[in-house]
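Q: build the 3D model from these lines:
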Amino acid sequence: MNNPNDLFKHLQLSEMSDFENIELIPIGSEGMDNDDKMGVLSDQLPILPIRNIVLFPGMVIPITVSRQKSVRLVKKAYKGDRTIGVLVQANNSKDEPTPDDLYKIGTVAHIVKMFVLPGGNTTIIVQGRKRFEVSEYIKTEPNLLARVSYIEDTFPKKLNKENKALVSTLKECALKILNLNPEIPREAQIALDNIESSAFLVHFLSSNINAELKEKQALLETLDGIEQATHLLEHMLKDIQHLELKREIQSKASSDIDQQQRDYYIRQQIKVLQEELGVESPEQELDGLRAKGAKKKWSKEVNDFFQKELSKLQRTNSMSGEYPMLMNYVELIADLPWGEFTKDNFDLVKAKKVLDADHFGLEKVKERIIEYLAVLKMKGDMKAPILCLYGPPGVGKTSLGRSIAKALGRKYVRMALGGLRDEAEIRGHRKTYVGAMPGKVIQSIKKAGSSNPVFILDEIDKVGSDHRGDPSSALLEVLDPEQNSSFMDNYLECDYDLSRVMFIATANNLDTIHPALRDRMEIIEVSGYTMEEKVQIAKKHLLPKQKKEHGLEKAEFAMNDGAIQKVIEGYTRESGVRKLEQEIGRVVRKITKSIAMDQDYPHKITATDVVKLLGQEHFDKDTYENNEYAGVVTGLAWTPVGGDILFIETLLNRGKGVLTLSGQLGDVMKESAMAALSFLKAHSDEYGIDYRIFDQYNLHIHVPAGAVPKDGPSAGITMLTAIASALTQRKVKSKLAMTGEITLRGKVLPVGGIKEKILAAKRAGIREIIMCSKNRKDVEEIEAHYISDLSFHYVDDAKEVLALALLKEQVKNPVKFVFQAEPIASSSAAL
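A: Coordinates of the predicted model:
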């Protein structure tokens, strides 16, 4: 069996009907024997000489017996205990061998099955058991009978690192030979994967390597298992070198063939291989596309267009460069779900349960989504404003869209628009261009396999534009209910109906959205979460999710509310919960490491444990400080990650009435400061402010966190109060914050981001908030539990602000203003 393919010729015998009842003896790694099945072996064995094959312990091979003495031997043994000794004949003579012609070491074999073939030859299937060595021959007639001593396998039962590496290398080499030699059937890899015994693996590979007979016999005679494996590896490495060299020579030879002849040869080969493998020919592919088109629920116009493109493809040479491009185009048309819709599940009670289960809080948002679905249920079409979920990162905007798809039973697709600058990403390229593709809208519809999926347009506020067009304008056609029933993709070149698609956009900032695009969408604000909501979200969603992702059971450990609050306050600063999930993931990883290393760990994590696990807190809690300093007032601000508090600091010093503004303030904030100062100059008498202060004292206004740019009109009344406090040295009411724009006349105007600002105030320990009376409607829309422990003062005029904010009491150690005497104007008397 010099060819490694021989084994698989033998394995094919298992498909013969006479082979059904063959019972193989289980061969283990301990002694490669099973005496309970076959009985104790005798020290005298009938010897069967064989040529061209070496039988190794554990191997099953067929042996064809043609010599008369050998035929009589196997028949007699088959009727008896079926045990024989197999020795390899050193020469290849067909004559009856003498004892001198045989090797001394062979393998005990069990005859599994015997076949008498037409022509008189007999074939036996034998299974090797263990090796033996001939001590002496007792007789030679009617067949060879020898006294033998059995050789136990010396392969170690437990392998050290070096031996494990040796066995692993053997397997890798065997797999490499399989990859390099295409003549070996792929079933060989399955056979290798199923071998668990290292000793059997060595015998299996020794039996099947491409080596001379004497080299295989030498492996059989190598009694030490590790030494045998080492010699086997040398043979296999030589075989690999031979196969690699053969492949390299074939590769070099093929490159010398004339290109035209090579192309013709390859085409013929492909054709033959396609027929052999059952791969469709170009004609069959066209027939398949034609049949697929016949089942489509498209309009007559689309069908005519498809048939025209199919005819063009049929006339094109399959070997031309244009053929793949046309094939891709026609396949796209055939693969799109024209008129194919999933059935909507309009069980709104179930939809509400799905939304409540997936998202804690956000009651008004979920209510608006249910209203939207109710209208869809009653009306039956999508000619309604496109929903745009607007809010800071990490509040669940994208996952809300996934929950809507889940509740409706629709397909879900998501298209990320962040950084998208090329209009072709929306409308596609002209198919005549090299590398042309349809736009992401059509690609997503194809991927969904349905014409009515829930389609998330993620980060619509981050769409850019450059010389390659304006993607925001391209989205107008997609999102306009009056236009998207006939959406034209440049690559597709025919109208596609998007009117049944439920588009849901998400955004962090409305200011950067194209005005016309914003006009087509209904903005639903998804604001941040309170501390209580974040704790519940962490307990119900984030912590169980992180435990599952890190392979922990629910009962491994728990976090109490105080621990979760510590994570929220000390390690996150956000309106959403994305950073909170990351920090909880850090905690879970620390616990996972302790469990994996059998170390002690807290089973119920407290706030103290959080600091030990995560290190010192990253953020100081934004808290109201005190009102001991004149000119320091707490304001409320909106940021892209939610609300925040800020302190307006004001300081007076002797000078010439210079106004200084610092803290990276934008133009709007600077103008608010100047308007506030001008208002106080105009009304200085009402507040007991000496007018000389404005000329003889410099005023410096600073907003801390100087590295952070700040702008917006919301700090107008805050700056007014800070300047008034500094000029009068009166205390500001404690635990008070404010937000609102101020005009030169002292009017207070409404501002945005009210809910986020209120959440920031609660986090900071604020108890009273001053804002414009026109913002009352924004407060009334907020759930009662958000504002249960806050008092609101609604004002329309700056005087009301100062009356509420400034106390009669002055600060400790107030500034004592000292003014220079004004120069007396000189006069001259006329003489």
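
Q: every contact and neighbour count from this point should use C-alpha atoms.
A: Noted.

Q: how near is the spatially most central residue of the chain to residue 678?
A: Closest to where the C-alpha atoms of the chain average out (CA atoms, centre = their mean) is residue 549, at 12.4 Å. Computed as CA to CA, to the nearest Å, the residue 549 to residue 678 distance reads 60 Å.

Q: likewise residue 8?
A: From residue 8 across to residue 678, the span is 99 Å (CA to CA).

Q: what of residue 725?
A: 15 Å.

Q: among the two, which residue is more densely surrounded?
A: Of the pair residue 725 and residue 678, residue 725 is the one with more neighbours under other CA atoms under 10 Å, namely 26 against 16.

Q: and the helices in the stretch 651-800 of the chain?
A: For the stretch 651-800 of the chain, the helices defined by DSSP state H, counting those that start in this stretch occupy 667-682, 693-696, 716-728, 754-764, 776-780, 798-805.

Q: so residue 130 is in contact with residue 105, correct?
A: No: here residue 130 does not reach residue 105: they are 10.6 Å apart, not a contact under CA atoms under 8 Å.

Q: another sequence for comparison is provided below:
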Amino acid sequence: MSEVLNKKEEILTTEENHLVIPVLVLRGLVLFPQMVLHFDVGRDKSILALNQVMTSNRQIFLVAQKNIREDDPKVEDLYKVGVVAQVKQIIKSPGGTWRVLVEGMYRAKMIEVVSETPYFEALVRGFPLKTTRNLKSALCDALMRTVKDLFEEYCFLTPRMPKELVINALVSEDPIHLVEYIAGNMQIEVEDKQAILTQSDPLKRLEMLAKLLESENDILSLEQEIQEKVKGQIDKNQREYYLREQMRAISGELGEDDLQQEVDDYYQKISKLKLEQEVAEKLNKEVERMSKLPSNSHEAGVIRGYLDSVLELPWNKFTIDKIDIKKAKALLDREHYGLQKVKERILELLAVRKLAPDIKGQIICLVGPPGVGKTSIARSIAKSMGRKYVRISLGGVRDESDIRGHRKTYIGSMPGRIMAAMKQSGSTNPLMLLDEVDKLGNDFRGDPSAALLEVLDSEQNHAFRDHYLEVPFDLSHVLFIATANSLDTIPAPLLDRMEVIEITSYTREEKFHIAKEHLLPKQRKRHGLTASKVKFDDDAIYALIDNYTREAGVRSLERQLASLLRKAAKRIVSGDSKKVIISNENITEYLGPRKFKPEEIQGVDEIGLVNGLAWTSVGGEMLQVEVAVLDGSGKVELTGSLGDVMKESAMAAISYIRSKWEIYGVEHDFYKTKDLHIHVPEGAVPKDGPSAGVTICTALVSALSGVPVKQEVAMTGEITLRGRVLPIGGLKEKTMAAYRAGIKTVAIPKENEPDLAEIDPIVRDNIKFVPAEKIDTVLETALVKFSKKKPSPALLESLPIEEGQEMPKANSPIPQ
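A: Here you go, the predicted model:
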């Protein structure tokens, strides 16, 4: 900035007759001296230049750009000759543009551009006309007379030309004013206007203007001739149309309508489609009925609509499957991160389709929480097969007629959604996505899920009958894919027809890669930004995942990324900064305080506090269980909005401890002298599921025996009355939650050991997994000091004996 100011001062001191002035670039306009012009300004540089001149003497240099399509012209894109003008008025419009009124003062020439940012500023000097030649000569008078005659003809040929323009031009006796006045008010090219403005000889200006006027008059005369011919043709067509309408009305009165031609057209269309005999007979019968009715009757209109609907269906129109397993795998990997099991199943489906194209009955149901990409996966399958893609949204559908259609006897009847989708696809073998199949409802109008049974049954859908069409249509070639958030609300007969592929919630690492490799580039392109203008640090993306979103999919994450990009775009456009870097440190400046805090384990080992793991619809979470032992009469209090399954797990854990009290160093009559309070925090959130049995049992043993629990240990699993640890689901999400919370050891059921192969490598590398078949293994892992005491002979006699197991002796180890 200081260099620019020094350059300005140097120019002003060396060139006193020159002027350093802001420049406003005109697009598609040329201003002449003594001419008043109003135009809209919207470019940032132009607005900044106007702001500058309004604070000083309101003088600005107006010059035209060579290419009107250039949004951000450079110095070389500008003409050298322009006009120094006075800004008379500026009006700011609501759309962000300015309406400016200027008056040209004198012609000037740009010598040098002083600065290009934040707006153009140039050194200009006056550029007066050459007045050495005699302007009162006969040549000048002849040229002026010629120009006036040609301009008068131009005004006659140009519609809606104001009379004041013609009068002011004809009464002018100044050749300089005459040229600039006419050129400024003519609709000619910018290059021609600029050529006149650049020319310094007044007589040559008159010659140039005369040539332009003569050329324009020739073009306008030709246009007028063409318009007169077109108008005559239109008048002739209107007359013929009027006569035809009269003939049609007369024919209608006489009953000699052209219905027969329409009937013949329908017969011809039916024969071209080569339909099955039943369908062709039905349609021909309808056409015959229509031929016997008056063409303007209501029933004829109903039949006509029915025939059009049936004939527009894709009868015998197939697309050829183009299946390439390698290309399909590359497409799936490019558009979807992770989801290895789902991709593998899709590739298996494509491989079978390639070997056996006529296979039927492969109906897939993608089940998973919102935002994990179920719909986009179906679209990718259609793309990889080369099939047409059509989607039907079943959310909130309550009427069976929405699926099967309405009968023709009702007013406003129409085909159902299935046949409407077939018409939309344009082929007999599209990929049809039945979206949100678990959101189907039912009421007194019927059960739409029952109507889908025929659609999805490969033994029946080869002759699907829509109530409106009344003819069978083959749906067996359609590849149906359904999506659902939950299987609980899908009726069992409908679920039986589909193969379920479960899409689990994304882990933290998967969300990070999806955001970085897919969502962020897509949103950058949508917001008109590039990676050089807005940069996201990796820790900022992790902060978005951990602190601003809590979901199974990535929809909320994408919305937060879009919000950050909008705020960055605002800063860049407003000029506050040229490049925005978003990191974990400054993300709160854009999105406000962090909404969610990461789960953290306690710093010290505590008695009766155990880290459990739970699965939720938005991924895995830590589920801490607290137990308090109080003096009382043996009451058991369960709090924390627990469901029936968790309550039963707690009761089973208490019964198990009562049966093994002496082994774990617990008072034998605790169930009569102590009150137990089992609490799971966040009482407002309902919690249920068969995976908290071992957690509750460990917390009870710790609280009753007074032994602390290691806080870097977490666990999951269900317990039986004999101390067995039962398998659970959702191990991938649960272990990811343990990894986020800093857990070092996780006790899992022995039968879940094969599921460790599906866990993220980063989780396997940082967590030690302890498979447990009995609860004692969990207790040894979790309690700070765990030592089993030898039971008394009386206790051994009371221990339950499983089938095939011998009674242990008093000195023998406890059976595990």
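
Q: fetch the TM-score of the aligned pair.
A: The TM-score (TM-score structural alignment, normalised by the length of structure 2) is 0.66; 592 aligned residues with a CA RMSD of 3.8 Å.

Q: near the equivalent of residue 269 of structure 2 over in structure 1, how many other residues are there?
A: The equivalent of residue 269 of structure 2 in structure 1 is residue 292 (alignment by TM-score structural alignment). Counted with other CA under 10 Å, the neighbours of residue 292 of structure 1 add up to 13.

Q: which residues in structure 1 does the top strand by length along structure 2 align to?
A: In structure 2, ranked by residue count with DSSP state E as the criterion, the top strand is strand 98-115. Using TM-score structural alignment, none of the residues of structure 1 align to strand 98-115 of structure 2.

Q: what helices and strands are in contact with that strand?
A: Judged by 3 or more CA pairs under 8 Å, 6 or more residues apart in numbering; DSSP states H and E, the packing partners of strand 98-115 of structure 2 are helix 2-14, strand 36-41, strand 81-92, strand 121-126.

Q: turn the helices of the stretch 651-800 of structure 1 into TSV, columns for distance to residue 394 of structure 1.
A: Below are those laid out as TSV (distance: least, CA to CA, whole Å):
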stretch	distance to residue 394 of structure 1
helix 667-682	29
helix 693-696	47
helix 716-728	30
helix 754-764	14
helix 776-780	23
helix 798-805	35
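
Q: so which of those helices comes closest to residue 562 of structure 1?
A: In terms of CA to CA, the element of the helices of the stretch 651-800 of structure 1 nearest to residue 562 of structure 1 is helix 754-764, at 15.1 Å.

Q: the closest one vs structure 2 - mean distance after superposition?
A: Helix 754-764 of structure 1, aligned to structure 2 and superposed, deviates on average by 2.3 Å (mean CA distance after the TM-score superposition for structure 1).

Q: which part of structure 2 lines up with that helix?
A: On structure 2, the counterpart of helix 754-764 of structure 1 by TM-score structural alignment is residues 731-741.

Q: what's the answer for stretch 610-618 of structure 1, then?
A: Under the alignment (TM-score structural alignment), stretch 610-618 of structure 1 falls on residues 587-595 in structure 2.

Q: ends of the matching stretch, how far apart?
A: One end of stretch 587-595 of structure 2 sits 12 Å from the other (CA to CA).

Q: ok, now stretch 651-663 of structure 1?
A: One end of stretch 651-663 of structure 1 to the other measures 14 Å (CA to CA).

Q: can you tell me what residue 666 of structure 2 aligns to in structure 1?
A: Per TM-score structural alignment, the equivalent position to residue 666 of structure 2 in structure 1 is residue 689.

Q: verify the stated contact: residue 445 of structure 1 with residue 456.
A: No: using CA under 8 Å, residue 445 of structure 1 is not in contact with residue 456, being 11.7 Å away.

Q: what do the two both touch?
A: Shared contacts of residue 445 of structure 1 and residue 456 (CA atoms under 8 Å, 6 or more residues apart in numbering): residue 413.

Q: the two: who's more crowded?
A: Neighbour comparison, residue 445 of structure 1 and residue 456: the larger count goes to residue 456, with 27 against 23 (by other CA under 10 Å).

Q: just say helix, strand or coil for that one.
A: Under DSSP: H, G, I helix; E, B strand; the rest coil, residue 456 of structure 1 falls in the strand class.

Q: give the aligned range of the lengthiest helix in structure 1 in structure 2.
A: Criterion DSSP state H: the longest helix present in structure 1 is helix 225-255. Per the alignment by TM-score structural alignment, helix 225-255 of structure 1 matches no residues in structure 2.

Q: map residue 644 of structure 1 onto structure 2.
A: Under the alignment (TM-score structural alignment), residue 644 of structure 1 pairs with residue 621 in structure 2.

Q: measure how far the helix or strand harbouring that match is from the centre of its chain, please.
A: Assigned by DSSP states H and E, residue 621 of structure 2 belongs to strand 619-631. How far strand 619-631 of structure 2 lies from its chain's middle: 40 Å, per CA atoms, centre = their mean, to the nearest Å.

Q: counting neighbours, what do you get for whichever residue in structure 1 pairs up with residue 720 of structure 2?
A: The equivalent of residue 720 of structure 2 in structure 1 is residue 743 (alignment by TM-score structural alignment). Applying other CA under 10 Å, we find 18 residues neighbouring residue 743 of structure 1.

Q: if I look at the spatially closest residue to residue 743 of structure 1 that is not a sequence neighbour, how far off is residue 296 of structure 1?
A: Nearest non-adjacent residue to residue 743 of structure 1, counting by CA to CA, 6 or more residues apart in numbering: residue 675, 6.5 Å away. Distance, residue 675 of structure 1 to residue 296 of structure 1, using CA to CA: 68 Å.

Q: how about residue 162 of structure 1?
A: Taken as CA to CA, the span from residue 162 of structure 1 to residue 296 of structure 1 is 63 Å.
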